[in-house]
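In: Please find the sequence and the predicted model below.
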Amino acid sequence: MDISFWDGVLRGGTMVLLALLAWNFGKGWRAALTARLGVLLCVAGLGYLYLPALPAAYNFAWWRMPLHLAGMASPGLFWLFAQSWFDDDFQLRPWHGLAVAALVVAGATSSYFGVSGGWPRLALILTWPLPNAIFTALGVAAALRGRDNDLVELRRRVRLVLALTIGLAILVIVGAELLAPGWPPPGW
């Protein structure tokens, strides 16, 4: 059993769990903003996990781009999800959507034009991993802010777990991508 076996097992298991979580959030789609953002976060995570598992023959398929762009939105959606869940006064505003759209545009620009255009490594870092880390840190801060004053016991306990698992997972992925040989990957 080589690394590709374990990659497939872990990737597939994670995708199943994300799909189940999206289904669970989807039950409250009409009732709560947090549920809608939870579904979007799970779908973005599924897009991020699915693309590397595709055979190389599909690298230039047109239907890859929406999945790729959705995956790029994950850190921004994590931030909004954490804000909506842990801040009782949170209101989704147009500028929130613009911030996530800017993250996706920065990632797409870096991925599709920066890599193929031969941008310097620092420019690529500033347009993709750094914004990811910033949005993730904002999500972790939203989860931890007010934790001691939260009167809902389950939510108070979940704050730390959410901040550590999702936030650290995104930061570890961003860091691993930066340190990986051959980063940045080809634009496709």
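Out: Looks like it arrived, so ask away.
In: From now on I want contacts and neighbour counts done on CA atoms only, so please keep to that.
Out: Fine.
In: residue boundaries of the helices in this structure?
Out: 3-26, 33-50, 64-72, 74-86, 94-108, 121-127, 129-144, 153-162, 168-179 (DSSP state H).
In: Same question for the longest one: list its buried residues.
Out: Using 16 or more other Cα atoms under 10 Å as the burial criterion, the residues of helix 3-26 that qualify are 11-12, 15, 18-19, 21-23, 25-26.
In: And the closest residue to residue 114 other than its chain neighbours, how far from residue 132?
Out: Sequence neighbours aside, residue 124 is the residue nearest to residue 114 in space, at 6.6 Å (criterion: Cα to Cα, 6 or more residues apart in numbering). For residue 124, the distance to residue 132 equals 12 Å [Cα to Cα, to the nearest Å].
In: Same question for residue 150.
Out: In terms of Cα to Cα, residue 150 sits 27 Å off from residue 132.
In: Residue 138 now?
Out: Going from residue 138 to residue 132 by Cα to Cα gives 10 Å.
In: sorry, back to before: ok, residue 124 and residue 132, which is more surrounded?
Out: Under the neighbour definition other Cα atoms under 10 Å, residue 124 and residue 132 were set side by side, and residue 132 has more, 25 against 21.
In: picking up where we left off before, including distance to residue 114, could the helices of the chain go into TSV?
Out: Formatted as TSV, these follow (distance: least, Cα to Cα, whole Å):
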stretch	distance to residue 114
helix 3-26	28
helix 33-50	20
helix 64-72	15
helix 74-86	20
helix 94-108	9
helix 121-127	7
helix 129-144	13
helix 153-162	33
helix 168-179	15
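In: what about versus this one:
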Amino acid sequence: MTLAATELAFRSASVTLLLVLAASLISDFRSVLAARLGAAFALGSAAHAASYSVGVSSLVPAWHAPLIALSTGNIVVFWLFTRALFDDEFRLQWWHGLIWVAVTAFSFVGCLWIAPSGNIRLSVIAVDLIVLGFIALAVGQTIASWSADLVERRRKVRVFIVCAAALYGGVNALLQILVAGSAGDVANTINAGVLACIVAAIAWAMMRVDGVDLFPASVAAPTILAQPAKGDESADQKLVDALMRLMADERIYRHESITIGVLANRLKIPEYRLRRLINQRLGYRNFNVFLNNHRIEEAKAALADPAQAEVPVITIAMDAGFQSLGPFNRAFKAVTGVTPTEYRRLKVDTA
């Protein structure tokens, strides 16, 4: 088999797997933002698999430019996907779309006008620096959010997906900056083979995790999940009781520096056991949501208290453990369906 045929086989395998993955995500989890972004990322990656070449050329066919632009814009989708994947409460904003349009349009203009006008290196370096910047944002999001994830079976899979995609994208961006001109058929065949292996590994890893674990169908309220074995039930219940005392009596959720590690140390148990306890016995998927629900319960009581009718909402939010008004308002509305001010007014009207 020639190098050209081998490269085509690798590209075809990657595109096929990515299209099947996108279709599967949309079919099973179309109502979940993370799954929709995952499907969009898979489609953008299919455009990358069909169009990418190591090395650069100033002559890009007109039909090829849209694929390259979509491939470049896909790095924005990747960043948004990592945010939604690790934060069940993440929501898209209008400016996210503007960022995607700007990056995609810049790549398209670079293919058809900037590079052919003799500024090929400038165009390539600018695009790849943008790619590296969004990869850094995605990796940073992964590092910042990983410890708050309470679903053990998905934590490693999520990190693998992000790290594999980020490593591949980062290495290719650096190669594009360093390699001048065409890199040849061997380099492109190797790149296509590596991409096919990464896509296959991600698809295999996702199949090993229950889809409901990876992409929750609902994040509105926690529910009780699995029950422990009978021999562990008594010990777990004692730990749950001790945890609830820390929440109710000491109001430990108010502490700015509270983490799951700190809480595990207070209970004198390993961190992994506390994760499992909060997830499987209390039904929470994210540690920050667990803390915020306790904070919101305190805020609801304060907002409904006639004696605190003149206390500013920001003061109530800060007293409950929130660091600023914006996150408090978003979390409060996600739980109650109304803003804190509306909630206070409703309680006053029904008093």
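Out: Now that the structure is in, tell me what you want to look at. Just so it is clear, the structure is predicted and the values come from calculations on it, not from any experiment.
In: quick one: contacts of stretch 68-87 of structure 2?
Out: 33-34, 37-38, 40-41, 44-45, 47-48, 51-52, 90-91, 99-101, 103-108, 111, 127, 131, 134-135, 137-138, 141-142, 145-146, 149, 158, 162, 214-215 (Cα atoms under 8 Å, 6 or more residues apart in numbering).
In: hmm, try it at 7 Å
Out: 33-34, 37-38, 41, 44-45, 47-48, 51, 90, 100, 103-105, 107-108, 131, 134-135, 137-138, 141-142, 145-146, 162 (Cα atoms under 7 Å, 6 or more residues apart in numbering).
In: Filter those down to the buried ones.
Out: By 16+ other Cα under 10 Å, the contacts of stretch 68-87 of structure 2 give 33-34, 37-38, 41, 44-45, 47-48, 51, 100, 103-105, 107-108, 131, 134-135, 137-138, 141-142, 145-146, 162 as buried.
In: what's the spacing between stretch 344-351 of structure 2 and its chain's center?
Out: In terms of Cα atoms, centre = their mean, to the nearest Å, the centre of stretch 344-351 of structure 2 is set 38 Å apart from its chain centre.
In: What are the buried residues along that stretch?
Out: In stretch 344-351 of structure 2, counting by 16+ other Cα under 10 Å, buried: residue 344.
In: Quick one: end-to-end distance for stretch 84-104 of structure 1.
Out: Termini of stretch 84-104 of structure 1 sit 20 Å apart (Cα to Cα).
In: what about that stretch, distance to the chain center?
Out: 14 Å.
In: next one: stretch 18-30 of structure 1
Out: Worked out by Cα atoms, centre = their mean, stretch 18-30 of structure 1 lies 17 Å from the chain centre.
In: ditto for stretch 2-12 of structure 1
Out: 20 Å.
In: Contacts for that stretch next, please.
Out: Contacts for stretch 2-12 of structure 1 (Cα under 7 Å, 6+ apart): residue 49.
In: Now do the nearest residue to residue 49 of structure 2 once chain neighbours are set aside against residue 182 of structure 2, distance only.
Out: Spatially, and ignoring its direct neighbours in sequence, residue 49 of structure 2 is nearest to residue 11 (5.6 Å; Cα to Cα, 6+ apart). Taking Cα to Cα as the measure, residue 11 of structure 2 falls 18 Å from residue 182 of structure 2.
In: Find the centremost residue of structure 1, please.
Out: residue 74 (2.1 Å; Cα atoms, centre = their mean).
In: Against residue 154 of structure 1, how distant is that residue?
Out: Counting by Cα to Cα - residue 74 of structure 1 and residue 154 of structure 1 are separated by 24 Å.
In: Repeat that for residue 78 of structure 1.
Out: 19 Å.
In: more neighbours, the two?
Out: residue 78 (30 against 9).
In: Just give the number of residues close to residue 188 of structure 2.
Out: 19.
In: Identify the residue of structure 1 aligned to it.
Out: Under the alignment (TM-score structural alignment), residue 188 of structure 2 maps onto nothing in structure 1.
In: The aligned residue in structure 2 for residue 110 of structure 1: how many residues sit nearby?
Out: Structural correspondence for residue 110 of structure 1 with respect to structure 2 (TM-score structural alignment): residue 110. If you count neighbours by other Cα under 10 Å, residue 110 of structure 2 ends up with 25.
In: which residue sits farthest out from the middle of structure 1?
Out: residue 1 (29.1 Å).
In: what about that one, distance to residue 45 of structure 1?
Out: Counting by Cα to Cα, the gap from residue 1 of structure 1 to residue 45 of structure 1 is 26 Å.
In: same question, residue 88 of structure 1
Out: Applying Cα to Cα to residue 88 of structure 1 and residue 45 of structure 1 gives a distance of 25 Å.
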